[in-house]
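Participant: here is a sequence with its predicted model. Questions after.
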Amino acid sequence: MNRPLHLMLIAFFVLSNCALFAQTSSLSVEKIMQDPKWMGTFPERINWGSQSKTIYFDYNPDKNPSDSLYKISVNNLDNIEKVSLAERKNMTGPYGTWNADHTKKLYTEDGALYVYDLKKDRSQQLIDLGGRLGNPTFLANENQIAFEFENNAYVFDTEDGNIEKLTKIKEEKAPEEREKKSSEKDKWLKEENLSLLQIVRKREEQDSLSKAYRKMTADPEPYTFYAGDWSVGGLQVAPKADFVTLVLMKRDRGESTNVPNYVDASGYTEDLRARSKVGDDKTEVTLAVYNIKKDTAYYVDTSKLPGIKDLPDYTKDYPDKEWEEKEREVIVSQATFSDDGSKALVNIRSKDNKDRWIALLNLEDGSLKTLDRQRDEAWIAGPGIGWSFGGGTLGWLPDNKHIYFQSEASGYSHLYVLDVNNGTKKALTEGEYEVFDPFLSKDKKSWFLTTSEVDPGERHFYKMPLMGGKMQKLTNLPGKNEVSLSPDEKYMAIRNSFSNKPWELYFKKTGSKSDAQQLTSGQSEAFKAYDWRVPKNITFKADDGAMVPARLYVPEASVKNNAAVVFVHGAGYLQNAHKWWSTYFREYMFNNMLTDLGYTVIDIDYRASSGYGRDWRTGIYRHMGGKDLSDQVDGVEYLIENYGIDPEKVGVYGGSYGGFITLMALFNEPETFKAGAALRSVTDWAHYNHGYTANILNEPTQDPIAYKRSSPIYFAEGLKGDLLIEHGMVDTNVHFQDVVRLTQRLIELGKDNWELAVYPVESHGFVEPSSWTDEYKRILKLFNESLLDK
């Protein structure tokens, strides 16, 4: 029977669409998003026993509600044992402070101070003062131990058992500051009363004379440092116990935002206290020096730091505003003393995060001598650089004249040493890679460090001479190697993963050329049953010439549907186009399923991602949704040109920062992206937190231009494609208020091609499998209907 041509064509297209939707995967959203225990059990928090004979780690082969502690003996690597409760109670914790030759370790437990003797393999309680005792440290004379108790510094002598209180610090105002200050009215009333009443005047005069006499004849009171409105913490005792430094803080995080919890067990709506908004952080931090010999204390003087009054470059964009040149607020870290106690080092950050100074602290008067200044018109950061209250990688070499630190001076975070006597600085590592977590060997003749020298998407562990030189690569497994070195440095416990293989534990002798021995094998049979893809690591050229790293998932030609999905990782400063098991493992599995269904998926380490140096990290300064968005667009162009993607079939999804980019993509690049799912997304950066946002966009009252061009809510009128918004209602990080405001904006604009799915019991990181499942079923439906059902 002959059919008209137009009916045959209609039948062909119907069958073609049916074929597209008939593409299947052995994966399902329900399977991927169930409790992660279905994947197996994988080792976490690796630690060594103090004797270097046993590896301890958290593990859960029995699928209990939470992990348990397990161990493997170096003498029997094939046997994994669960640590008994009795053994666990008698264990020495992994954290503590060793003496110079690593034979004794101080640690606290339940507030009491203990010392562990390595040779005797035994712990002894030294002090229990009935309260929390903190920060114990061996002094230069190792028979003496300094510690902090109730905001004061003490020294315990292990030979005679005496405890000496070094400081007298009180978290209160000085007596003269506590005296009631009379108002003008009260002064007038008193003077009038004294002038009218002779007996009252006489008694007042006698009382004043008595007070003056007692003050003149009394023994001088011991010095007390009154902290006033400051809270005291971070006491550091110098190795010779002649100085103590103390961190002083006034914490004011501004007005908190209340997040309503509509499903509280009480049946009432309860407010969850959450963070304040950017620009509302008034926290102050300073450092004081307590001179024990002179029995006095003084504040560290930061007023003479070079560039302390420098204005940031962005002020040039506001020519009509009068900018006051003034001393910027700074945050001073704890002091780091040289081993001989002759010198002290501090790390100082400007609160606007444009400057980091490393300085010598003159303990006699609190003055500073700048040794290194790192200035960044964007913001100071990077591996080992340290954040507001910590110095990051910072310390002294054993010669007591060289310091070490990390800096992005070359564009990548590298390890440096500096001679404090003549200011000579030397880079111990250099190249287009980054250094992570360097530390000195036990004999202080070498460095151990992790770097990305082999590839930005890999991490390997090295040993290097103290003053630099050839690095010896100690790991050889592909992917990421997290090394826990045994206390005697003879062995390495390595937690390793690859793109399609979750974390497992390996063992290797330090310096051995043999392959590492795998100790755990945690994948479940259900997880191993699927052939998980190794994404193709690629780079493509961005419009500005930069080479952008990405991971690519390519479907079989027989199922390819010419549609593409762009996955955008969250956090901004995070790396995901690497060669190890992703923290976004659910999304990795979802991308595998999308590829089974014929989608081509690309996962881009856009501008602002970590692992690629300073310029990549700061590429979004003052314009989030600029180069980080154009990198996504250029990635799509790459797929169209090289993988035959239909320009009308491109979707995008991501959570948190990835949700923000998704909104910017749908609003500002509607010709590129036809559908998008924005999960827990920031819609207006003026409503996010201070610590993250102020680095990148400055403060909204100071730099409104940056906020207006970076916030999706200002561009909602550009929406043309299909948008799915998903958000937890008790999100204390990116508040639900964000999407409520955007929802109202979309309503007012008359947009009708969007949906909002809310999750009443979820915060920023979802925890319930049912929520994950619902969320991703909606995303899959969005892509199938918006990109394929055309």
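Facilitator: That came through, no problem.
Participant: C-alpha from now on. contacts and neighbour counts both.
Facilitator: Noted.
Participant: buried stuff in stretch 767-786?
Facilitator: Within stretch 767-786, the residues scored as buried using 16 or more other Cα atoms under 10 Å are 769, 771-773, 775-776, 778-780, 782-784, 786.
Participant: typed the wrong thing, it's stretch 167-178
Facilitator: Here stretch 167-178 shows 167-170 as buried, counting by 16+ other Cα under 10 Å.
Participant: count of residues packed around residue 724?
Facilitator: By other Cα atoms under 10 Å, 22 other residues sit near residue 724.
Participant: now what about stretch 508-523, what contacts it?
Facilitator: Residues outside stretch 508-523 that contact it (Cα atoms under 8 Å, 6 or more residues apart in numbering): 39-43, 61, 77-78, 474-477, 489-494, 502, 504-507.
Participant: to clarify, my last question referred to stretch 283-302.
Facilitator: Residues contacting stretch 283-302 (Cα under 8 Å, 6+ apart): 166-167, 223-225, 241-253, 329-334, 361, 363-368.
Participant: dropping in the other structure now:
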Amino acid sequence: MNTIKSTLLIISILWSGLALAQQKKKVSLEDVFKSNNFSQKSVNGINWMKDGQFYSSLQRGLSGPKVVKINVATGEEAGVLIDGGALGINFSSYAFNPDETKALVASDVESIYRRSSKGIFHVIDLQSGNTQKLMNGEKIMYATLSPDNEKVAFVKDNNLYIAELANGQVTQITTDGKWNHIINGAADWVYEEEFSMSKAFDWSPDGSKIAFIRFDESEVPEFNMQTWGKLYPEDYRFKYPKAGEKNAEVSIHIYDLNSKNTVAVNSGSEKDIYLPRIYWTGDNNTLAFLKLNRLQNQLDLFYANAQTGETNLILTEKSETYVDLNYNDDLRFLEGNKGFIRTSEQDGFKHIYHHDKQGKLIRQITKGNWEVSRLVGLDEKSKKIYYISTEVSPLERNLYVINMDGKGKKILTPEKGTFTINMSKDFKYYIANFSNTSSPLKVTLNESSGKLVKVLEDNQELKAKIGNFAISPKEFFSFNTVDGTSLNAYMIKPADFDESKKYPVLMYVYGGPGSQNVTNSWGGTRDFWHQHLASEGYIVVCVDNRGTGARGRDFKHLTYANLGKIETEDQIAGAKFLGTLPFVDKSRIGIWGWSYGGYMSSLALMVGNDVFKAAIAVAPVTTWRYYDTIYTERYLQTPQLNAAGYDDNSPITHVNKLKGNLLLIHGTGDDNVHFQNAVDLVDALIKADKQFETMYYPNRNHSISGGNTSWHLYSMMTDFIKRKL
């Protein structure tokens, strides 16, 4: 009798659990793309104020945007600094001058490429409330207040200007700017995309000089992109240097506001170079700059005399493969021009180094088989350095502090997950943005010791909402690829997973050099689309192949001169490993990706035709001959030097191997990975008599977004997966 009661009790509990699980909603496409049910809240536009007791934050309300002042000690609002509603300015960004008496705000901002934009700029006197519209409301670029509070520098029509605030007088520093020919003070397309820069000028510390980069792109080949929607389609022509083609000729110049003279900086006789960074060292007469050769295997740091333009070589770093600027972009000059701190991969992992003024190495500050992902604070008074690293795991990002002598290292954020940090100017506080796979964004105000001051945003509303859905956790795992290297991966199973059943698998890939998808962090829209697929009975898997980031230089540089080969081998190995699992239907494994991931997915379907049943390639590179100089030649050299590296692993080369189902998607307005890539792959597939599906999105750029686009795109991809996988 007791046994029967116990059995009935167990059955009752099981049925209750099942009923509870059934009450939870499946993640629908509408939830992800129509209702935005899974969007996170954040704290936007944070700027630390000079006294260290306050920070400012951009807030949006019904009455318009506001910049509010927050007391660091209490976390409470201490006043409104800029009231857009009262001023009649619907601004979207703001910046203060050094003494915080004036603010520069931008309205009617118009995006150009990934990082560039133009807008109407207003100068606001924070004491009187008076506003001044620059250039009578014409749209300008990169407006920047001078350190002496008296002027604003900006770019308009490819020329560099200075406006005096007292009288409105405008001085045009350069006059040779011309569309598709000469650019002064702003980056060309390829620098903006691949060196993560758009503004290309900088005030000297005392505001007496402006250093700027000039791009002569007259001989760079033009790319023609048609735009649709009118009776006669229009051409949009812009300079885009494809691999092996001519780059813009770059030079650095320094304008002296007192003498009104401009000097050219001597960067050497070789003109086929890159000049991706300029820095004032803290000395008003010394400009530092970085120089890369065309193959990007030598990086030089120079000092330039701001009066004469003469230069001295301070430091050189060479590599048999490439010197990755993105991993050497934490250069900080010490006060009084007493030396500098920088990051480098020279010992095999990205670490922090201390050099004297002349470039001599004083010491390597951090060491180990892990990477410093970002330097976030350099406190010279207390001789401490704050940085984010992967020391706990390549999947994690944590904040550390270390003394400049390399001692006293301490972790400040021991929680498992991913942190980004915004540190105060006096290094007493920081704003931490934290998430992991089970917790959405949490924004906190902390003392530099790590002590919590206040939670600014914890997304409790989102957490509660997610509790109503059948969300499947990411399960991290690893496996060995063909050469025995362990690869990191994650898996999302259906919420009602039954290990006795066999499930189809969709793999998600990016896989490009230095990238990383497998991290302990909260996901975005694509992750919730994957949750929808899991609710429909699919397992979603992501593998970070060899060549990806956070595991050291050698792991990343394995793909050098032969992009696509090793990465594809690893994705195929991942699919084969999944096929050995008892709950995976190895006859129904698909793969999808975007950009580099689209290149990978299409290539994997062809080369791995016995493993993959279907693939979706969104905005893929189909031949590296069509991609830009800086990115492509960094990893492949030029086509003239390494033709096989360009052609052997192009999907176009392997179209005859296609057996499975391919969906090819591209935007016709993609200024990054041109629609030309899709056109040539389609042509090759037709010639090879291969059937496939394709979709183009008129005038959409590389993100293929805007209006109803994302809903349409992901609905179509979902339908394809259900039909073909």
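Facilitator: Here it is on my side, so go on. Please read all numbers here as calculations on a predicted model, not as lab measurements.
Participant: and the buried residues of stretch 167-178 of structure 1 as TSV, adding secondary structure?
Facilitator: Below are the buried residues of stretch 167-178 of structure 1 laid out as TSV (DSSP: H, G, I helix; E, B strand; the rest coil):
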residue	secondary structure
167	coil
168	coil
169	strand
170	strand
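Participant: so stretch 194-208 of structure 1 corresponds to what in structure 2?
Facilitator: Applying TM-score structural alignment, one finds that stretch 194-208 of structure 1 aligns to no residue range of structure 2.
Participant: counterpart of residue 475 of structure 2 over in structure 1?
Facilitator: Match for residue 475 of structure 2 (TM-score structural alignment): residue 536.
Participant: picking that back up, between the buried residues of stretch 767-786 of structure 1, which is nearest residue 190 of structure 1?
Facilitator: residue 771 (70.4 Å; Cα to Cα).
Participant: which one of the buried residues of stretch 767-786 of structure 1 sits closest to residue 357 of structure 1?
Facilitator: Lowest distance from residue 357 of structure 1 to those (Cα to Cα) belongs to residue 772, with 44.7 Å.
Participant: give the equivalent position in structure 2 for that closest one.
Facilitator: By TM-score structural alignment, residue 772 of structure 1 lines up with residue 710 in structure 2.
Participant: helices and strands around the helix or strand hosting that match, which ones?
Facilitator: Per DSSP states H and E, residue 710 of structure 2 falls inside helix 709-724. Judged by 3 or more Cα pairs under 8 Å, 6 or more residues apart in numbering; DSSP states H and E, helix 709-724 of structure 2 is in contact with helix 29-33, strand 614-618.
Participant: now, of the contacts of stretch 283-302 of structure 1, which are buried?
Facilitator: The buried subset of the contacts of stretch 283-302 of structure 1 - by 16+ other Cα under 10 Å - is 166-167, 225, 241-249, 253, 329-334, 361, 363, 366-368.
Participant: thinking again about what came up before, give the contact list for the match of residue 772 of structure 1.
Facilitator: Going by Cα under 8 Å, 6+ apart, the list of residues near residue 710 of structure 2 reads 33, 704.
Participant: equivalent analysis for the one 5 residues further on, please.
Facilitator: Contacts were defined as Cα under 8 Å, 6+ apart; by that measure residue 715 of structure 2 touches residue 29.
Participant: one more time with 10 Å
Facilitator: 29-30, 33, 529, 709 (Cα atoms under 10 Å, 6 or more residues apart in numbering).
Participant: all good on my end, thank you.
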